[in-house]
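In: pasting the sequence and the predicted model now:
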Amino acid sequence: MGGFVTSPTAAASTKIDAAVLKIAGVVVLGAIMSILDITVVSVALPTFQTEFNASYATVAWTMTGYTLALATVIPLTGWAADRFGTKRLYMVALALFTIGSGLCATADSIGQLIGWRVVQGLGGGMLMPLGMTMMTRAAGPERIGRLMAILGIPMLLGPITGPILGGWLIDDYSWHWIFLINLPIGAVALVYAALALPKDDPKPSESFDFLGMLMLSPGLALFLFGVSSLPETQSFSATRVWLPMLIGALLVIGFVLYSFKPEHPLLDLRLFKNRKLTIATITLFVFIIAFMGAGLLFPSYFLQVGGESTLHAGLLMAPQGIGAMLTMPIAGMLADKVPVGRTVPFAMALIAAGFFTFTQVGTDTSYWLLCGSLFVMGLGMGGTMMPIMTSALKTLGHAEVARGSTLVNILQQIGGSVGSAVMSVILTSNLNESDPVPGSNPPVTEAQLAIAAQHSDQIKAQVPPALFEKGLQFVADSFASTFWVGFALVLATFIPIAFLPRKREKTVAGDDATTGAATPVIVH
């Protein structure tokens, strides 16, 4: 097993020492690159349409290709970490992501850009599960809450700072810089990783599950491809949606049935025998669906109803990040001392309270009210995601950490893709019900005309005020209806939250026979 070994003394200590903070610094740098890249690229899609003279459906593959690469590589990470060691694999992932970023900046066609985005995704997909594995091993069960709170900062702030950074780079420089900015960060992260991470000493004892890989990786990629095609096709009956989803689902189901037979499966579903892990991962999965769906809707409201620029929409999302930064360190400390079942419900109630405001939005809803609601949601998010993740991982033994973090990351990836696709489909479907503009050629709905007029003074000058107001009101009502679905998903998260542990878990340091690592043992 790789070399991030915690002695019983270190595991028992509740102080975050310099050695652990060094590892956390490496992981946070990698997480910032990986997560920011997703949100930064999302705001560049209109620019790609113009630069490469391509349709939105085509340029959207710069996002979809990255996501599919993540889904393909994440299942391999647990085995590869055990086989090659976490330090060298993490450095390979950093290098692959950084090289992919540089290649993206050189693309002179949309096809090349999509291809290089896949290369980026192959590296980016390993960064988060490897980072979680390293931090969990370094911290030990008594400190994992505070360490995961550190890792949670880029996870929560990425969707907020990404649009701000992307809007600034594209407006003041060029789209190439949303990729070039990763080169110096990646170089620093590689040097830092080489110096700060302990030396690997892998002792491979597991064979690679080729049959499992042939089912799980293509299955996840095909399923997410179908889900990602929903916003474009607007129908589950489209062959491009249901066929890959069906084949992907069958492959994943086949893997689930098969995975209990081999001694060392690609994805260790036996970990779900741990009831606390199962409840925590279900809670996290439902929360991610709601969180990622909402994360897509909030800036879209400011862009389409408020008529704000990409940069201003990103800035209006900042209160959410500020709220998360305030509560996340507190939640991290509490996660090490107080059962998450006693703290997460209160944090989730803050999210629900803030989210409810958005179900009432109109064309002239006060930004002060919306930003205040985002701040309240941020307070709740800071006390929700990482404590749940901590609950999922802190009951695992040293030898199970790599597999457990891989499992959690796959569920996050699926939940995020499903949440984004569902919200996009519902919103677009609502907008498409708007009345067509009489005499328009090609046909345009009143809602589409109102959105276009918000971003073009020339178009707005040609649209009768009554028609503009009617179309804009329909857009606002469409967002409000979609926000109700998101609010329902937020409320649904309270169901698994009710089963989170409410009693103090006692951990004692046990010796791992193979590694001498401190293995957390749960006393029931």
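Out: Done, it's in.
In: contacts, neighbours, all on C-alpha from now
Out: Noted.
In: which residues does the closest residue to Ala280 other than its chain neighbours contact?
Out: Distances taken as Cα to Cα, 6 or more residues apart in numbering place Ala392 nearest to Ala280, at 5.0 Å, with adjacent residues excluded. For Ala392, the contact set (Cα atoms under 8 Å, 6 or more residues apart in numbering) comprises Lys276, Leu277, Thr278, Ile279, Ala280, Thr281.
In: quick one: the strands in this structure?
Out: 506-511, 518-523 (DSSP state E).
In: tell me the most buried of the ones you listed?
Out: Neighbour counts (mean count of other Cα atoms under 10 Å) averaged over each of those peak at strand 518-523, with a mean of 20.
In: the structure to be compared is supplied as follows:
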Amino acid sequence: MTAPTGPHAIGDDAEDLAAFEQEFSAPTTPGAAAPAGRTPLVIKLLVAATFVVILNETTLVNAVPRLMTDFGISESTAQWSLTVFMLTMAAVIPVTGWFLQRVSTRSAYATAMTTFTAGTLVAALAPTFDVLLVGRVVQAGGTAVMMPLLMTTLMTVVAAEDRGRVMGQVTLAMSCAPALGPAVSGVLLHFGSWRLIFAVVLPIAVLVGFFGFRQLENVGEARKSPISWLSVVLAAGGFSSFVYGLSKVGEGEWTEPALLIGGGVVLIAAFAVYQLVLQRSEGPLMDLRTLKHRNFAVSLVLMSAGFMAFLGSMLLLPLYLQNLRGLSELQTGLLVMPGGLAMGLLGPQVGKVYDRIGSRPLVIPGSVAMVALLFALSRIGTDTPYAVILALHVALMASLATVFTPVFTIGLGDLAPQLYSHGSSLLGTLQQVAGAIGTALLVVIMTNRTEQLAEDGASSADAFVGGLQWAFAAGAAIGLVVIAMALLLPSKVAAPEGAPAAH
């Protein structure tokens, strides 16, 4: 893409119109960077599409009771509508690094949005729960492509000195969308059945996909490379088995989860070793040379710990509000919505500040605040005022915005351009795995502590609160890893050789 060479000139209406048309219609040269202060159109389109597809990862959280009633299934079976989405993401994302290097931007976008739209239609019309699961698998396949596509394209077309601001807009999709999913579904379930969730998303996905494809320009050049099917099998089997095993933790006997988790670890280890072998000859499915870059490796650890605490804690608060405080789905959604909005609105502002002062003045205080707020949430009780809960949740989401935006930027910015797609793929995979680990860990801690207190004679309400407090405290403990990694980050990274620079 050839980016415009400067801001619009101040002149008459004809000149302004010509400048506008040049900005939004000029073809682009692959790898060219947009000038500082302006977000490329390709990024705006991809952010909108990514927000739509990621939102669906958590929209069915509040719909599980409706699914149980409509299909006559148990709660553990209904939870598969959530689990299968996460499993598919974990299995497909490792392949996207190779896929994005092989196809053009427009082809990848069309594949992702067509797949996601087809899955949404299947889910909306599903006559049985099994068909609904098929729709969720297809949806997740499209989502898995869109996330790394956005990150890879951003790193290719945005100059290093302007990435913080643009990455702040990406935070809206990557972090805010999952936080808003339960809130959106809570509102929609107030007006209709669970099918309304898919019915509302379907036309939006069609419009975003159609107009986005018309406006989108190809970025970078596709490279032909063979695919290692053994790598695909090892990655899909390993990551999906590991995540599925984590989802089964705490449901009863430990034999099945232990076997699944252990088998997944073995397959993931075999996948990693095989990628190292492939790096010597042909192109690997996931290039692990990204881990040789110190700042990227530190960012991966930080982001993984952050998502463990973030997604695990995001599950706890709705459980508390609905199971203990008796709030409806709609009331719960409205209570947690301001926090998600705060994260999304702060992302671009945090990015602008990062471009000026770097990461450390943002990430270090933000990670300390995150730990403090999670610890504060571990003190809530059966009658904590809703205003206090709202304030703590909004503050927690705001602190996470100051962490995620700079770390995304500094981590991927440490890589050479040819590793962007592989770095984005690895980052997306570990987000899914870390989220599954955090959710399983905190739920197990909460359940075990609740059962222990109940056996000691505590009331059901007091036992539940005691378990919840321990789970939030565990989230705060995980946050200590985020603080430690934040101290290892530089303020900024120098652009690698071959990376785009501002015109």
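Out: That came through fine. Everything quoted here is computed from the prediction, not taken from an experiment.
In: circling back to that earlier point, restricted to helices, list the contacts of Ala392 of structure 1.
Out: Lys276, Leu277, Thr278, Ile279, Ala280, Thr281 (DSSP state H).
In: any chance of the residues you listed in TSV, with distance to Trp368 of structure 1 and neighbour count too?
Out: Below are those laid out as TSV (distance: Cα to Cα, whole Å; neighbours: other Cα atoms under 10 Å):
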residue	distance to Trp368 of structure 1	neighbour count
Lys276	40	18
Leu277	39	24
Thr278	40	17
Ile279	37	21
Ala280	35	25
Thr281	35	25
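In: got the residues you listed as CSV, with distance to Ile247 of structure 1 columns?
Out: Below are those laid out as CSV (distance: Cα to Cα, whole Å):
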residue, distance to Ile247 of structure 1
Lys276, 31
Leu277, 28
Thr278, 26
Ile279, 28
Ala280, 28
Thr281, 25
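In: that older thread, of all the contacts of Ala392 of structure 1, which comes closest to Phe84 of structure 1?
Out: Leu277 (26.0 Å; Cα to Cα).
In: now do the helices in the stretch 201-350 of structure 2.
Out: Along the stretch 201-350 of structure 2, the segments classed as helices by DSSP state H, counting those that start in this stretch run 229-248, 255-278, 294-319, 329-357.
In: what is the corresponding segment of structure 1 for the shortest one?
Out: Yep, that's helix 229-248 of structure 2 we're talking about. Using TM-score structural alignment, helix 229-248 of structure 2 corresponds to residues 210-229 of structure 1.
In: cool, stretch 193-210 of structure 2 as well?
Out: With TM-score structural alignment as the criterion, stretch 193-210 of structure 2 aligns to 174-191.
In: first-to-last residue distance for the matching stretch?
Out: Stretch 174-191 of structure 1 has an end-to-end distance of 28 Å (Cα to Cα, to the nearest Å).
In: and it, which residues are buried?
Out: 175-183, 185-186, 189-190 (16 or more other Cα atoms under 10 Å).
In: of all these, which two lie farthest apart?
Out: Trp175 and Leu190 (24.5 Å).
In: longest helix of structure 2?
Out: helix 420-455.
In: and the nearest residue to Ser424 of structure 1 once chain neighbours are set aside, how many neighbours?
Out: Spatial nearest neighbour of Ser424 of structure 1, excluding adjacent residues (Cα to Cα, 6+ apart): Pro231 at 5.6 Å. Residues near Pro231 of structure 1, counting by other Cα atoms under 10 Å, number 20.
In: does Pro231 of structure 1 touch Val425 like I think?
Out: Yes: using Cα atoms under 8 Å, Pro231 of structure 1 is in contact with Val425, at 4.9 Å.
In: if we look at stretch 383-392 of structure 2, which residues are touching it?
Out: With Cα under 8 Å, 6+ apart as the criterion, stretch 383-392 of structure 2 contacts Leu335, Val336, Pro338, Gly339, Leu373, Ala376, Leu377, Ile380.
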